[in-house]
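Participant: Sequence unavailable; structure follows:
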């Protein structure tokens, strides 16, 4: 570790600008999706999708295809299978674990065959924000528009289905279809986040900022805004610290996100447990951790 006196100049380089834009796009989508990941108890699915995408990335390396394409195909495919096979929490976890085991086996096989690209495989595991290319930025931008646009259309019924799926289904809300759509959107988010923090550190952007936000408020809109803000701060500060001491940004992004979460825990330590009942007259105030979910 060494301090770089020219860190301001480093931040102005092309690869740092690509990292800043790409990391910001990932932070926006991860922050928005984080609320639903927690309320729907999909943290394990988010973690599993990152590992399900690993054989897609290593397979792409093996055949010379873009890594992002391989990640997207396997993450979205795995997400569809999880959404179709797992309606309830217990069913979903069984389906997720089974698909994860098979995908991990494929990842080991493809990684062993692609030994000439060991550095790229390492980037998939731990992320390499500084390696984001201009073409990947365009792809990230398209994914972000798709995720944000889809959430804008389904946010209200998805919140309802996440908090009380039984009542939502009784009122005609397409709970199963919303679940599948959500997992696909999560898969696209994971595809981007893996290239920032890697499969092993994914929670730092997808879960931790939303968990911190939920300690401060239970309003979905406020949680989403705070979660995005925390994720953006983690990426921006992480990049600055990386430029200052010449170390991989993944470590700093994760460290800042965890630090924000710890600070919020300390600030809110005297608060009582959040109520599990939505506000009267609507679902604008929701519990941090619902009792039942699909």
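Facilitator: Now that the structure is in, tell me what you want to look at. These numbers were taken from a predicted model, which means no experiment stands behind them. Numbering: from 1, shown residues only.
Participant: C-alpha from now on. contacts and neighbour counts both.
Facilitator: OK.
Participant: What residues of the helix or strand residue 221 falls within count as buried?
Facilitator: Element membership of residue 221, judged by DSSP states H and E, is helix 220-245. Residues of helix 220-245 classed as buried: 220, 223-224, 226-244 (neighbour count, 16 or more other Cα atoms under 10 Å).
Participant: where exactly do the helices run in this protein?
Facilitator: Remark: helices assigned in the chain by DSSP state H are 7-11, 14-39, 43-63, 67-85, 89-113, 118-126, 134-163, 165-170, 175-197, 203-206, 208-214, 220-245, 249-267.
Participant: want to compare, so here's the second one:
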């Protein structure tokens, strides 16, 4: 439980750091795909007798490099992502059929297991989180500029293509961490849902990232506590808390928008407004 709390907190902080850019850059599909691209790496590592996390990370980073280098525009990126995802999924099934010990590995990769985090994984999480924090701090302003308005940023001389590749590699590292906590199928609950909630609450990037990290940490803590009390898988409870917070904020936001009337111009004023005719 101690390793789960520490490891889950580190993963939640990393998810809050990267989640904002995932939502703003509309990379939700790429984020989900990278988790599945890492599946053949984990199962292939079982065949080679090495830790599955090494294969998972290697395939995630490799897939991120391909998607970032070949998918400059959103339409191209989706096509490349879908193609790489399809090939990686087939490769994962092939490796799984060859390895008799890969069934438990596939289960952990698909659904995650916070309670199985080891001391070595805690060290790896800490190192990866430090790398993510340092890299995001170095490229924060140009990455934010390129994420909000890529054409204008490119016209101003911002290396949009290089930043896209760098971001995809950083995303692969974050996915590698999050998969071990909640699995590929529940990945969005930590990387996307809290960030989307933070963006609804504030337009400021730094505040939205802080709110996303706080929601992720609260989800992990509450999920682990409830799991110990009710003997329920922690990943399910973590996802439930994160999605519940998002649904509450979304409902309040929609209700506030429906109550606020849209500004209108009075009919009489619109009809009697003076007009100017062109003069010679």
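Facilitator: All right, it came through fine. Since we're looking at a predicted model, the values are computed, not measured.
Participant: For the counterpart of residue 158 of structure 1 in structure 2, grab the count of nearby residues.
Facilitator: In structure 2, the residue paired with residue 158 of structure 1 is residue 143, using TM-score structural alignment. By the criterion of other Cα atoms under 10 Å, residue 143 of structure 2 has 23 neighbours.
Participant: do the same with residue 113 of structure 1
Facilitator: Counted with other Cα under 10 Å, residue 113 of structure 1 comes out at 14.
Participant: can you check residue 142 of structure 1 too?
Facilitator: 12.
Participant: That one matches what in structure 2?
Facilitator: Match for residue 142 of structure 1 (TM-score structural alignment): residue 127.
Participant: any idea how far residue 21 of structure 2 is from its match?
Facilitator: Distance from residue 127 of structure 2 to residue 21 of structure 2, counting by Cα to Cα, to the nearest Å: 21 Å.
Participant: Now which residue in structure 2 aligns to residue 182 of structure 1?
Facilitator: Using TM-score structural alignment, residue 182 of structure 1 lines up with residue 167 in structure 2.
Participant: mind checking how far residue 151 of structure 1 is from residue 89 of structure 1?
Facilitator: For residue 151 of structure 1, the distance to residue 89 of structure 1 - Cα to Cα - is 22 Å.
Participant: And these two? Which one has more around it.
Facilitator: More crowded of residue 151 of structure 1 and residue 89, by other Cα under 10 Å: residue 151, with 18 against 15.
Participant: tell me the contacts of the match of residue 158 of structure 1?
Facilitator: Listed by Cα atoms under 8 Å, 6 or more residues apart in numbering, the contact partners of residue 143 of structure 2 are 160, 163.
Participant: Repeat the analysis, applying 7 Å as the threshold.
Facilitator: residue 163 (Cα atoms under 7 Å, 6 or more residues apart in numbering).
Participant: center of structure 2, which residue is that?
Facilitator: residue 191 (3.2 Å; Cα atoms, centre = their mean).
Participant: The counterpart of it in structure 1 and residue 212 of structure 1, how far apart?
Facilitator: Under the alignment (TM-score structural alignment), residue 191 of structure 2 pairs with residue 206 of structure 1. As for residue 206 of structure 1, its distance to residue 212 of structure 1 is 11 Å (criterion: Cα to Cα).
Participant: likewise residue 62 of structure 1?
Facilitator: Counting by Cα to Cα - residue 62 of structure 1 and residue 212 of structure 1 are separated by 39 Å.
Participant: neighbour-wise, which of the two wins?
Facilitator: residue 212 (24 against 18).
Participant: What residues does the more buried one make contact with?
Facilitator: So residue 212 of structure 1 contacts 261, 264 (Cα under 7 Å, 6+ apart).
Participant: run the last query once more with 10 Å
Facilitator: 223, 226-227, 230, 257-265, 268 (Cα atoms under 10 Å, 6 or more residues apart in numbering).
Participant: What of residue 217 of structure 2?
Facilitator: Residues counted as contacts of residue 217 of structure 2 (Cα under 10 Å, 6+ apart) are 5, 8-13, 15-16, 190, 194, 211, 223, 238, 242.
Participant: Among those residues, give me the pair with the biggest separation.
Facilitator: By the measure Cα to Cα, 5 and 211 form the most distant pair in these, at 19.1 Å.
Participant: And residue 131 of structure 2, how close does it get to residue 17 of structure 2?
Facilitator: Distance of residue 131 of structure 2 to residue 17 of structure 2, computed by Cα to Cα: 12 Å.
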